[in-house]
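Visitor: prediction below, plus the sequence it came from.
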Amino acid sequence: MSLIKPFAGLRPAPGRATEVVAPPYDVMSAAEARAMVEGRPWSFLHISRAEVDLPADTDPYDAAVYDQARANLAAMLEAGVLVRDPSPRYYVYRLTLGGHRQTGLVVTASVEAYRTHRIQRHELTRPVKEDDRVRQIEALNAQTGPVFLVHPDVPAIDRAIEEASRGAPEVVTKAGDGVDHELWSVTDPDAIARLTAAFEALPALYIADGHHRCAAAARVSAARRGHAVSASTGASADYFLAVTFPAAEVQILAYNRVIRDLNGLEPNAFLDRLAAAFRVARSADPVVPAGHGEFGLYLDGRWYRLTIDPAAIPREDPVGRLDVSLLQERLIGPILGITDPRRDERIDFVGGVRGLDGLTERVDSGEMRLALTLYPTAIEDLIAVAEAGALMPPKSTWFEPKLADGLVSHVLD
């Protein structure tokens, strides 16, 4: 079973992409999704967030939501808004946001490779979210949300993708998120064979984002096979929709924290406790950490710079040396009493794309008591954690730009 395969994608009919493509389903609230579909009857959110077409109090995991998604997909097919390509192919996918550009390949990737850790993971999954993705795939008989993969930088792959993206793209659009999305089809059999062989030579691919979609695809594959290990027959359910990018091109932004209270401490006592674990200095300006081991604290309208002694960072531990781990082990856990940030409602996470205003506004409003800024996790650290068979702490990475939903989907034959 090859690591990747071409496939006949389901995508917007020519000229319809702008009406269809949408931001990924899991980066918005239900209210935001409802606002986004106003005046957009063909938005892919009618499939990926089908509760927008049901009463506002509908549970997003209600069976009616999946039934609605199935009906909406059927309507888009009947109207000719979505069409399926006539033959298997790869797709070159380029995203541009401001001065950042990354170009990857849309593929179907092997469930067997995921099961045997050739496609390596770094994150735990939650059963409720896995169940949601399983039900969505089964309702649509399709995978509509691509998994974001990263592959090692290989000149031969870079050249093949560059060659395939020469000339005008078939699709140029935005997904309502300010990102330019461009798509090319790779239909030449020799180009397909070269790409397949080049990826087959790789030791591993790495999941950047989409662990629940991978896990759900594996469950669907196993269910359709009737046992836990897929046979090597190449059935479409034995592969999952993915986009893979070279490691050097992906962009990770900081994933900052906001905390609801000081765990019963007065501000001065809290700062005294910090001084035992960090070098603490007032800052006249907002603190955007410039390197590992440096953090910003916003409390009572003031900014502080927190710094760890470099000698105290466990450089040989791929998880322990992460800034998210250092902050959790030195401050969030022992001082603020939040030992399980996955479940504790006193902590929330703010992706770097929302900027410092997204932090300070929540503190100044009184909703949260303090904010913490971090230096972004490096892609090399993510790969090191995955290769060690370890797990990243929750909310360690925020990848930007985000992949669009609805640009290409994978139908299960």
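Guide: Good, I have the coordinates.
Visitor: alpha carbons only for contacts and neighbour counts from here, please
Guide: OK.
Visitor: and the helix or strand hosting S221, what's buried?
Guide: Here S221 sits within helix 211-225, counting by DSSP states H and E. Neighbour counts over helix 211-225 (16 or more other C-alpha atoms under 10 Å) mark 211-222 as buried.
Visitor: which of those residues sits closest to G320?
Guide: H211 (21.6 Å; C-alpha to C-alpha).
Visitor: included below, for side-by-side comparison, is a second structure:
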Amino acid sequence: MANVLPFKAVRPTRDKVGLVATRAYQFYDQEGRDFRMSQNPFSFLHIINPGYKYDKEVLGKERFKLVKNRYQEFKEEGILFQEELPAYYIYKIVDREQNSYVGIIASACVNDYKNDCIKKHENTIEHRETLFKQYLETVGFNAEAVLITYPENDTLTTIIDTIMTQRAEYEFTTTYRDTHYLWPVTNAVQVRKIKDSFSKIDTLYIADGHHRSASSALLSKDHQQQESFQHFMSFLIPESDLRIYEFNRLIKDLNGLTKESFLIALDGYFRIENRGSVLYKPSKKHHFNMYLDGEYYSLYLRHSLREFHSPLDKLDTQILCETILEPILKIKDVRNDRRIDYVDGRKEISAIKDRVDSGEYAVAFGMLPVTIEELKEIADAGLKMPPKSTYIEPKLRSGITIYEF
């Protein structure tokens, strides 16, 4: 059973939420961050990029301490305040393509994560876990929820739909033309129904935020007597609301092979068709597209190689590793090898073509997105996908709700 609880969020005042909320730090380049901070004194970027105040890049523990200082200043100035009562938060995002995502921001339990009631599908990097744990411990808050998905639940759907008939506490549109809505839920009957509904769900699945949840689990070990450290902020949405995109792979070189010898090596694994200038995008699992030397190719995994022994074996990102990246191109560490880059499937294929045509990369590969069924099957088997197997939406804004330890 899942232990999903309300919590006393720290959040912006209604009049400033649209100014405070920001995309995750890594989505901006330095120029973009600096421009937004110069124009908006209320941006959450001022908290997470505190060196801007001193026109200096600040790193490590010094940065963490300054983040805490900026955060306290935002609270002291009344930009942020803490909820008086524990609450769940119904959160809705409508993106510029009119895709809608609706779920519940709540506190998930570290023990559920440790006991595999909350399941993972992706490996994490130990030093990143440790660094983020140190960050959380120093600053004393977490502003980025872990995205968790749950199976369709009629009771939760009814509660959410009922609450959304009321005026939202927050309603604002970003410069990216995404519209965000938030409804705090403090009514005792509704709170109990939400808690009870989650307690009847056997398994939840992390969709995005593996490092954040892993860091929270590490942090909980050092603060076992403090209840607030035994939970982490999550955004829980039904499986039908997830949108999963593929990651295309871009490779710097052909590992010393000529174009002809590379195609011959591929022939051992795939039936290859040259599509010329006609864009090919796969329509079936185990079919791949390739762009090489100004031409598109379709690659169909040979039927003799389609004997799979685990859910991971039949995953297309794993097949690409085992048939092309490792044996032919000698890319064994797909997480850290500088010869490989990734472009999420929301981007136009022309952007990938341009990067190959420019000579920056030698070849590009694409495939169909991972399905939610594949994600769950791999997590249920205790297996982990290769890095960059999924690009999952929604992506939440930072600073709308904050979990304070």
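Guide: Ah, there it is. Not measured: the values here are computed from a predicted model.
Visitor: still on that earlier bit, start and end residues in the second structure for whichever helix or strand comes after the helix holding S221 of the first structure, please.
Guide: Next helix or strand after helix 211-225 of the first structure toward the C-terminus (DSSP H and E): strand 239-246. Mapped onto the second structure using TM-score structural alignment, strand 239-246 of the first structure spans residues 231-238.
Visitor: circling back: now the two most distant members of the buried residues of helix 211-225 of the first structure.
Guide: Within those, two members stand farthest from each other by C-alpha to C-alpha: H211 and A222, at 16.7 Å.
Visitor: can you show me the strands along the stretch 201-350 of the second structure?
Guide: Under the criterion DSSP state E, counting those that start in this stretch, the stretch 201-350 of the second structure contains strands at 204-208, 231-238, 243-245, 247-251, 270-276, 287-292, 295-301, 340-344.
Visitor: out of those, nearest to K195 of the second structure?
Guide: strand 231-238 (12.5 Å).
Visitor: buried set for that closest one?
Guide: In strand 231-238 of the second structure, counting by 16+ other C-alpha under 10 Å, buried: 231-238.
Visitor: so what's the residue count around the aligned residue in the second structure for I335 of the first structure?
Guide: Alignment note (TM-score structural alignment): I335 of the first structure maps to I328 of the second structure. The tally of other residues near I328 of the second structure (other C-alpha atoms under 10 Å) stands at 16.
Visitor: isn't I328 of the second structure right next to L263, touching?
Guide: No - counting by C-alpha atoms under 8 Å, I328 of the second structure stays clear of L263, with 10.3 Å between them.
Visitor: who touches both of those two?
Guide: With contacts defined as C-alpha atoms under 8 Å, 6 or more residues apart in numbering, no residue is shared by I328 of the second structure and L263.
Visitor: please point out which parts of stretch 372-385 of the first structure sit buried.
Guide: Buried residues in stretch 372-385 of the first structure, counted by 16+ other C-alpha under 10 Å: 372-379, 382-385.
Visitor: among the residues you listed, which lie within strands?
Guide: Judged by DSSP state E, strands contain the following of those: 372-373.
Visitor: check contacts around whatever residue of the second structure lines up with D405 of the first structure.
Guide: Matched to the second structure by TM-score structural alignment, D405 of the first structure sits across from S398. The contact partners of S398 of the second structure, taken as C-alpha under 8 Å, 6+ apart, are 21-24, 44, 143-144.
Visitor: now the helices for the second structure?
Guide: Here the second structure has its helices, by DSSP state H, at 17-20, 30-39, 45-48, 60-76, 110-114, 126-139, 154-163, 188-199, 210-222, 259-267, 316-320, 349-357, 372-380.
Visitor: quick one: the fourth one to chain centroid distance?
Guide: This means helix 60-76 of the second structure. On the basis of C-alpha atoms, centre = their mean, to the nearest Å, helix 60-76 of the second structure is displaced by 25 Å from the centre of the chain it belongs to.
Visitor: can you check the second one too?
Guide: In this view, helix 30-39 of the second structure has its centroid 23 Å away from the chain centroid, taken as C-alpha atoms, centre = their mean.
Visitor: contacts for it?
Guide: Residues outside helix 30-39 of the second structure that contact it (C-alpha under 8 Å, 6+ apart): 43, 45-46, 52.
Visitor: check the first one too.
Guide: Outside helix 17-20 of the second structure, the residues within contact range by C-alpha under 8 Å, 6+ apart are 12, 40, 42-44, 170, 172-174, 399-400.
Visitor: do that again at 10 Å, thanks
Guide: 11-13, 40-47, 74, 79-80, 170-175, 179-180, 397-401 (C-alpha atoms under 10 Å, 6 or more residues apart in numbering).
Visitor: list only those of those flagged as buried.
Guide: 11-13, 42-47, 74, 79-80, 170-172, 174, 179-180, 397-401.
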